[in-house]
Every structure is written in C-alpha cells, then in structure tokens.
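J.: Mind looking at a prediction? Sequence and model below.
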Amino acid sequence: MGLIIGATTLVPKRKQVMPKSVFFIGIKGVGMTSLALAMADAGWVVSGSDTDEVFITDAILKKHNIKVSLFSVPLPQCDLIIHSAAYPVPTTNIPTKTLAQALADFVGSRRVIAVAGVGGKTTTSAMLAALFHSIGRDVGYYVGTSTIAGLDSPGHAGSDPYYVIEADEYAVSKTDPRPKFALLTPEIVITTNIVHDHPDIYPTVGDTLRVFSDLIKGIPASGTWVYNDTDPLTMQILKNSNPVCHLSPYNSNLKPFELSVFGDQNQLDAQAAVLAAQAAGIPLEIAEKAIQAYRGAGRRQEYHGEVAGRLLYDDYGHHPGEIEVTTTSFKTHFPDRRVILVFESHTYTRTESLLSDFAKALSVADLTFIMPIFESAREIGKPHQITPASFAALIPGATALTWDNAAEVVWNASRPGDIILTMGAGFVYKLHEDFKKHL
C-alpha cells in the first residue's frame, strides 16, 4: 500500500484508478532524475523539462520512457510540480515543491538511512543499495548519479521499510538556507567525512559544523550514527554534541573487503555501508559478503575504456580532499603509469575560497590540465578573481585549457600507458567522446 504523507499521497495507493502526475523542472540533474525515477517506480506519471544539452542522465530517462521537453514548452496540467533550486519557482496554481521538500514527502514515514558527508556520499549510498538488493531486500533508494552497476536505476521506490538517501548538505533553495538533509528524519545516519565546503552558503568551518551537528542531534535514541573516527571535524562534533543514539565508528584500520573497485576511499565507504546495514538488522557476516555486489556508479572512478594504450577514467570529485584521495588511489593502483588529470573546478566561490588546497591536491598528478571554471547560476554577472591561467600557474607544470582545444592538447601530451583522468562536477566527462575518436 502507499504511504500517506500528511494530506498528500506521494506513493499512490494500488487501488487508485488514475495515477497522479508530476512534472520536474530541471529534470536532468542527477538528484531530480533519481527522484523522478523513484516516483515513476511508485506509479506516478512523470515528465519534465530541461535544456537540450546532453546530460549524463539522458540515457536513463529515455530508458524509462520519461518524456523530457524544453523549458520553453508551457507547463502541462499535472498534480504536482517539482523544481530544481537552480531555476525560478514557476508561476502557477499547481502545487509546487523544491526537490528537497518533495523527497522528504516521498519517503515520509519510511525508515531512512541518510548518507551525508562532503565526499563519498554517492558511492556509499550506491553500495548500500547494491548490498540490500543482493540479499533480496527491496529497499528504496535515492542516489545522485546516473547509473549504479547491477541496479535498474539510481532511484527506486522499493517495498522495504528502509529507504537509503544520499543526504545533501547544500541549501534547500535560494530562499531557504536550511541544508536539504534538515528536512529528513533519519533513523540511521552515515557521515563519511565533514570538511568545509560550499563557502557560498557556509562561510566558515563553524557553519559547516553547525548543520552537521544538528543532523546528528536529530538521530533518535534508537537510531545509529555511523562515522569515520579518524576525521577531525567528525570527532569534534562527537565531543560537543553528546549524541543519544547508538555509535558505530569505522576507520581504515579495519579488515579490507574484496571489492571490484580500488582505492582506500572505496574501502572506507564499504566499511560505512556494512555497518549501516548491520544497524538495519542485517547480520554482519552477511553484510560483509553482500558488499561485494557493488561494482561501481556513474562518474565514480568510472572506466571509459582503453584507447591507443591510454586508460580513460572519469570522476565527480570536485573538493580538494576528494581530488587528492582519488588521484592518489590511481597512482597507487597503477604505479607504472602516469596519471594525467584534467580538472574542471566547480564554482568560482569554491575555487577562490579553497585555492591553496586545490593547488596542493592537483599537484599529486603527474601532469595537470585546468579547464574553464564552472560558473554557478548564483555567480553569473559577478566579478571573479581567478582565471584558468592564474589557477594553473599555482600548480607545477599545469596548463590552462579552453573547451575548444582541451581534447587535442591533452591527447597530444599523453602517450601509450598513461591514464587520462577527467575530474569535476561539471561537463568535463564529455572530453572522453573526443578521446574515443582515436580508436
């Protein structure tokens, strides 16, 4: 049967003759796509609008027969509109929700496992979804990616009481500064790490600590906090917040798992997923075996194939900590290969606020290229202090690129045996289409 969320039924009852309809404005974003697929899975008639630019979610939306129109097309008659925070609230009499509001309403009274943190959220959430489904538990899940290997989609309604959510710390909308995860009432919370990010809404480390501390304080006494006990800010929250819930720490000193993905961060994320599954009632020995079902997710150390002796990979990492950990994992896993990093920084605000950290992290690669910086909607029309050229000048041997010359310059600088790793939260992954022309 469906879930009743206040006065709104977001998961339609099976007896309902006419399913409800929902329209997503900005449907191609990974979070919007994930919820759209979950709601379609629950019986809603789903459609949406976006630009005609190709996103990583285009294929999965097409696979599930979700109609996507251009923004210029008038809004259809529907029961609910969900809009991305990146776009203005539409003027309409139709009930309208932000993505964060709609997600919270959709899961309602389900037993939420919230996966939070500045890095590792997507991977850990995908690991949990794969783990549960490999043992026949039909949990719902909402993961901010385009694909999860072995699962049908990144968003699923599920019939199990538990619902896995990649819980975002970013603001609900331009007019609602609350973190998106503040709208959730999780029973189990994973924090993969806590570091200062999003300086546009969290100017100081203290602001970041505050929102994560509030998240932890909200876990009920019967719930569980799964946390990395080697993370400094996490331990500061533990010391100062006095959580009443069960505590389940993990760290890199625990026995490693046999995974099909490499790197220390994947091992840490697997530890977190296994402990969360245990907190949800899965025997530890079963969870430890089931974690092997995870085989990867879109834009997370994603392999794009071998072309002319070069191994092509892509990753979503866009914070200095993520960049350093991911690049180091490639250098460790492939000790005899050069790692060529092509980085597209995401937002001028983040780049300028964390500039020295970025320079340090990007110096780990054998050769680094800097793409034009991704400008957020909030930054359009504002002056910027940093340019790709001045950014590259801070990194030994780095080169600034344009979108017109990037693929050619990187390819000509590479040689057989190299790894070409694109990284960033924008569109840098599209360079692989050009690299593959050398097949």
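T.: Looks like it arrived, so ask away.

J.: can we go C-alpha only for contacts and neighbour counts from here?
T.: Noted.

J.: Tell me how many other residues crowd Ala413.
T.: Neighbour count for Ala413, taken as other Cα atoms under 10 Å: 10.

J.: go on, His333?
T.: Residues near His333, counting by other Cα under 10 Å: 12.

J.: isn't it right up against Gly263?
T.: Yes: checked against Cα atoms under 8 Å, the pair His333 and Gly263 is within contact range at 7.3 Å.

J.: Contact partners for His384?
T.: Tyr348 (Cα atoms under 8 Å, 6 or more residues apart in numbering).

J.: With Val115 instead?
T.: Neighbour list for Val115: 121, 124-125, 164-167, 189-192 [criterion: Cα under 8 Å, 6+ apart].

J.: Let me have those residues in CSV, adding distance to Leu254, neighbour count and secondary structure as columns.
T.: Below are those laid out as CSV (distance: Cα to Cα, whole Å; neighbours: other Cα atoms under 10 Å; DSSP: H, G, I helix; E, B strand; the rest coil):
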residue, distance to Leu254, neighbour count, secondary structure
Lys121, 20, 24, helix
Thr124, 17, 31, helix
Ser125, 20, 29, helix
Val164, 24, 28, strand
Ile165, 25, 30, strand
Glu166, 24, 25, strand
Ala167, 25, 28, coil
Val189, 20, 27, strand
Ile190, 17, 29, strand
Thr191, 17, 26, strand
Thr192, 15, 25, coil
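
J.: one more structure, for comparison:
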Amino acid sequence: MKIHFIAIGGSVMHQLAIALKQKGYEVSGSDDEIFDPARSNLLAAGILPAQPGWFPEKISPQLDAVVVGMHARNDNPELQKAKALNLKIYSFPEFMAHESCHKTRVVVGGSHGKTTITGMIMHVLKACGRTFDYLVGAAIPGFSQAVQLTDAPAIICEGDEYPASALDPRPKFHLLKPHIAVISGISWDHINVFPTWEQYLQQFAGFIEAIEPHGTLIYNQDDATVRKLVQQSSRTDLQLIGYSLPRYTVEKGITFVYDDQQRPVALQIFGEHNLLNLQAARQACALLGISGADFFQAIASFTGASRRLELIASYPHAAVYRDFAHAPSKVKATIQALRKQFPNRRLIAVLELHTYSSLSASFQTQYAGCMDEAAVAVVFYSPHALALKRLPELTPDTIKQGFRRDDLHVFQNLDNLLSFLEQQDYRETNLLLMSSGNFDGMDIEYIRNLPVRPSSSPASTR
C-alpha cells in the first residue's frame, strides 16, 4: 500500500508512519515544520520529507490512502488535491481502526490513568509472550515506539476523548470501536472543546455506545460518575465488569498488593490511583487469556509510563518525582499517592498550569483543595503560554482563590521559581513536579540535584 501523511511530524503521526514503513508499506509525508524527536526518528526510518512545506504534487491517484494529522487545516493544498482526486482520506484514529478491523480491539478511555493502564496491559502481554499491536501516548519501558501495527491478532489502544482532527470533531475513541473497553474515571477537562460538564460527559456516553455488539466494558465502580453513566446506558448486550481498589499495604516505602491467593506482591509503582489502574489492566488481561498468577508475576516488574510518578532523583534524605498531572483530579491523586507512600516526609508540590483548561480563570475553582496535602504548594505559569492560547490575563489572586489555599506560592517567572526552590529545606522531603509542559524550559538536571545543591549555586547553572 502507498500511504501519504499530511502533517507527518506529529508526535504520534510520525510513529504511525514509521510503523507502516516497518510493515512494508510505501510511506511519504509532508509538514511545514518538524522538530525532534520526530525529525530524528523519521530520518532514521528513511521517510523524513526532503524539505518543509506542502507539495500538492505528492498527491497522486496511485495513493491508497491519505492520513491527516491535527496540524492540517481544511485549506491545506495537499488535502484539497486529495479531495479533488477522491482519494481515501483518514484521520489518525480512523486509519488505526481501518488497519485493525480484523483484530480484537482493547481501548482504554478515561480522564486519567489511560496511559498507565494501556502500558500495564502491554507490559503483561509482552512478559507472557503474547503477540499484539498497540497505540499509547507515552514512552513505556521495554517498547521502542508508541505505535505498532503488524498482523497480530489483537491491538491495545489508549483512547482519547479529544477530537480526531481539525477536520473531524468526533472524539478519537469513538472511532476505534472496541471489543473490550475500559473507563478509568471521568473528570471535566478540555473546556476549550467541551465548555460544559454535560458536553464532556456525553463523550463517554458515546464511547459506551461505540463498543462492538456483545462487547465488554470494564469500569471503575469507585468513580460515582462512571458508575452512574454505566447504570444509565441503554446497552443491555454488554458484559459489565466493575473494579475497585484492591487490598494493599505500604511497608518501608514499598507498596504490596495481594494476589488471588492473598499473597503479597511487591510493586514498583504506588498510589491508590495506580492500584485502580492495575485492577483495570488485570481485568483486561484476563479477557485476553492471561491467568491471575501470570498477571501478578508480570506486573511486579512494571515501572510505570514516562512522566507518570517518575522518580528522577533519589537520595537518603530526599527524592524528586515528576508527573504528567495537570487536571485537578490528577493533581490531587498524585499528591495523595506520595503522602501515603512517604508519610514521614514533607512534600513540596509544584504544579505548572499549561493546558487551555488550567490557564482559564473560570476553571480555577475546579482546583479547590487539590494541593491541600502538600506541606509547600507552588503554582507556576508562563504569560507566554497564555498568549499562545489567546487567553486573557490570569492573576495570582485568581489562582489562590480558586485553589482555596492562602499560603499558595504563585510564580510567573522561571528564575523566581528556581530561587524559591533553592531556598527550601530538603531534609526528609520529597519534591514533586507536575506538568504536561516543561516549566518554560526548566533544566531537569538542575532540578535533580536540588536536594544536594548548595543554596548559593549561581543562577547561570540553571
């Protein structure tokens, strides 16, 4: 097959292009700008466009399909020519669904936890010697890429409620048509796309409707919103499997979960949200034929997805973690996880407001109380991020009122934030960085060494 990618430089788009090249397809693509790691990855695969820009001459009747990324707009000259030639045009999730139409499809959805659950299932299946394809939104240890498409009989997909493309407003996970679906939890997000709670909730109702006839829905029954949504569904043909928090203990900084024989299994992950994720993965793996004994043996070695409660530095008296948390429910769950895992250590929690929702003044009240369990709570945001999203000014007072924490420290300048962190006492203390961004270019190596860095270190080393 001959496939052309419009906006091939996207973080997941380029991974799909590489996966298809590895499958033996003839792949071409275009983009007006491509940054690393996509640029280096495409170059290594031999499919980096020769020059940036859009080239209608690349679109010919010989193409079997054109895949359109989020970066492309309706007036894109390549897209216009593809339409004129009446070629098959797909969004990313549409093409994934097309390529996996004969596979058993497992799709993990939810406002939080979907990357980790998907990664857990992948990790266990690989440990058990199973052959499968996958689509996941972050780096998973043991997997060299985020997308794999082969002739495997099953595919494990992270499902997203965000629109399929700039041309297709349908949520991505509606298009994947799962045989086995997971809903991990629902908390309002993406207010630029779903301005009301009711609109956001409706996307998950639609996800349930998109499950294949007589399929299975695995859902978090500890989440009242999810539980109610499942109860209200008209789908009487589905097998419903609810899961809840398992029995566990924490001893000397290690979390133990209990297997089917009530034997403790030491985990490398922690936090009740991750234990719920484990339960979802366990149910999905069981439906794919993995025994309980094999699941627990494999899950013990799972270290987590990239930037999901990731330990980036450890010392006898302190540790530094980073997490992708940005929505209120994620922030609260991550802070609670560290507090329960290390009850005798102080916690300095730093949150960057980076997404459209988190930078919106009207959304700030959703963060009320979410950082209460941190000894020191810090919020950072960049005026540049506000400008890029064309949002009005967001004042520190608005943030403090929304978070309902008078001692909240709010910074808009990276140097000021780093100066504040340098002055903290890190004896018996954990430092947690939460963001879907990069703290305005913060040097992560500098942060790793904060617990042992003299406070007099010059700013130039940052």
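T.: That came through fine. In this text the structure is predicted, and so the values were computed from the model without any measurement.

J.: List the TM-score for the superposed pair.
T.: Once superposed, the chains reach a TM-score of 0.83 (TM-score structural alignment, normalised by the length of structure 1), with 416 aligned residues with a Cα RMSD of 3.3 Å.

J.: picking that back up, pull the most distant pair out of the contacts of Val115 of structure 1.
T.: Across these, no pair lies farther apart than Val164 and Thr192, at 14.6 Å, counting by Cα to Cα.

J.: Can you give the contact residues for stretch 193-213 of structure 1?
T.: Contacts for stretch 193-213 of structure 1 (Cα under 8 Å, 6+ apart): 116-120, 169-171, 177, 179, 227-228, 231, 233-234, 237, 241, 319, 349-350, 353.

J.: Asp168 of structure 2: what's it in contact with?
T.: Ser91.

J.: Mind doing that once more with 10 Å?
T.: Going by Cα atoms under 10 Å, 6 or more residues apart in numbering, Asp168 of structure 2 touches 70, 90-91.

J.: could you flag which of these are buried?
T.: Listed as buried from those are 70, 90-91; burial here means 16 or more other Cα atoms under 10 Å.

J.: Just the ones of these in strands?
T.: 90-91 (DSSP state E).

J.: List just the nearest of the buried ones among the contacts of Asp168 of structure 2 to Leu432 of structure 2.
T.: Closest to Leu432 of structure 2, out of all of these and judged by Cα to Cα, is Met70, at 31.4 Å.

J.: residue in structure 1 matching Cys285 of structure 2?
T.: For Cys285 of structure 2, the aligned residue in structure 1 is Ala277 (criterion: TM-score structural alignment).

J.: Need the nearest residue in space to that match, chain neighbours excluded.
T.: Ranked by Cα to Cα, 6 or more residues apart in numbering and with sequence neighbours excluded, the top spatial neighbour of Ala277 of structure 1 is Ala287, at 6.4 Å.

J.: can you check His346 of structure 1 too?
T.: Phe374 (4.8 Å).

J.: What is the neighbour count of that neighbour?
T.: 18.

J.: mind listing what it touches?
T.: By Cα under 10 Å, 6+ apart, the contact list for Phe374 of structure 1 reads 344-348, 351, 424-428.

J.: can you map out the helices along the stretch 151-300 of structure 1?
T.: Using DSSP state H, counting those that start in this stretch, the helices found in the stretch 151-300 of structure 1 span residues 205-217, 232-241, 264-279, 284-290.

J.: Could you export those helices as a markdown table, including mean neighbour count and distance to Ala393 of structure 1?
T.: Shown next, in a markdown table, are the helices of the stretch 151-300 of structure 1 (neighbours: other Cα atoms under 10 Å; distance: least, Cα to Cα, whole Å):
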| stretch | mean neighbour count | distance to Ala393 of structure 1 |
| --- | --- | --- |
| helix 205-217 | 18 | 27 |
| helix 232-241 | 15 | 31 |
| helix 264-279 | 24 | 29 |
| helix 284-290 | 17 | 45 |
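
J.: Compare these and report which one is nearest to Gly155 of structure 1.
T.: Closest among the helices of the stretch 151-300 of structure 1, using Cα to Cα: helix 264-279, at 17.7 Å.

J.: Remind me what that closest one packs against, helices and strands.
T.: strand 111-116, helix 121-134, strand 188-191, strand 224-228, strand 246-250, helix 284-290, helix 320-333 (3 or more Cα pairs under 10 Å, 6 or more residues apart in numbering; DSSP states H and E).

J.: got TSV for these, with distance to Ser69 of structure 1 too?
T.: Converted to TSV, these look like this (distance: least, Cα to Cα, whole Å):
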stretch	distance to Ser69 of structure 1
strand 111-116	32
helix 121-134	27
strand 188-191	36
strand 224-228	41
strand 246-250	45
helix 284-290	40
helix 320-333	35
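
J.: for those, which one sits closest to Ala413 of structure 1?
T.: Closest of these to Ala413 of structure 1 is helix 320-333, at 18.1 Å (criterion: Cα to Cα).

J.: what about that closest one, how far off from structure 2?
T.: Its aligned residues in structure 2 lie a mean 0.7 Å from helix 320-333 of structure 1 after superposition (mean Cα distance after the TM-score superposition for structure 1).

J.: okay, that helix sits on what stretch of structure 2?
T.: Matched against structure 2 by TM-score structural alignment, helix 320-333 of structure 1 falls on residues 328-341.

J.: buried residues in that stretch?
T.: Applying 16+ other Cα under 10 Å to stretch 328-341 of structure 2 flags 328-341 as buried.

J.: Stretch 307-316 of structure 1 now?
T.: Applying 16+ other Cα under 10 Å to stretch 307-316 of structure 1 flags 307, 310-316 as buried.

J.: tell me how far the ends of that stretch are from each other?
T.: 21 Å (Cα to Cα, to the nearest Å).

J.: One more: stretch 432-450 of structure 2?
T.: OK, stretch 432-450 of structure 2 end separation, Cα to Cα: 12 Å.

J.: How far does that stretch sit from its chain's centre?
T.: Relative to its parent chain, stretch 432-450 of structure 2 has a centroid offset of 18 Å by Cα atoms, centre = their mean, to the nearest Å.

J.: ok, now how distant is Tyr446 of structure 2 from Met434 of structure 2?
T.: Applying Cα to Cα, the value for Tyr446 of structure 2 to Met434 of structure 2 is 16 Å.

J.: whoops, I mixed them up, Ser358 of structure 2
T.: Distance of Ser358 of structure 2 to Met434 of structure 2, computed by Cα to Cα: 12 Å.

J.: intersection of neighbour lists for the two?
T.: 326-327, 352.

J.: Those residues into TSV, with extra columns for neighbour count and distance to Pro392 of structure 2?
T.: Converted to TSV, the shared contacts of Ser358 and Met434 of structure 2 look like this (neighbours: other Cα atoms under 10 Å; distance: Cα to Cα, whole Å):
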residue	neighbour count	distance to Pro392 of structure 2
His326	22	20
Ala327	24	20
Glu352	26	17
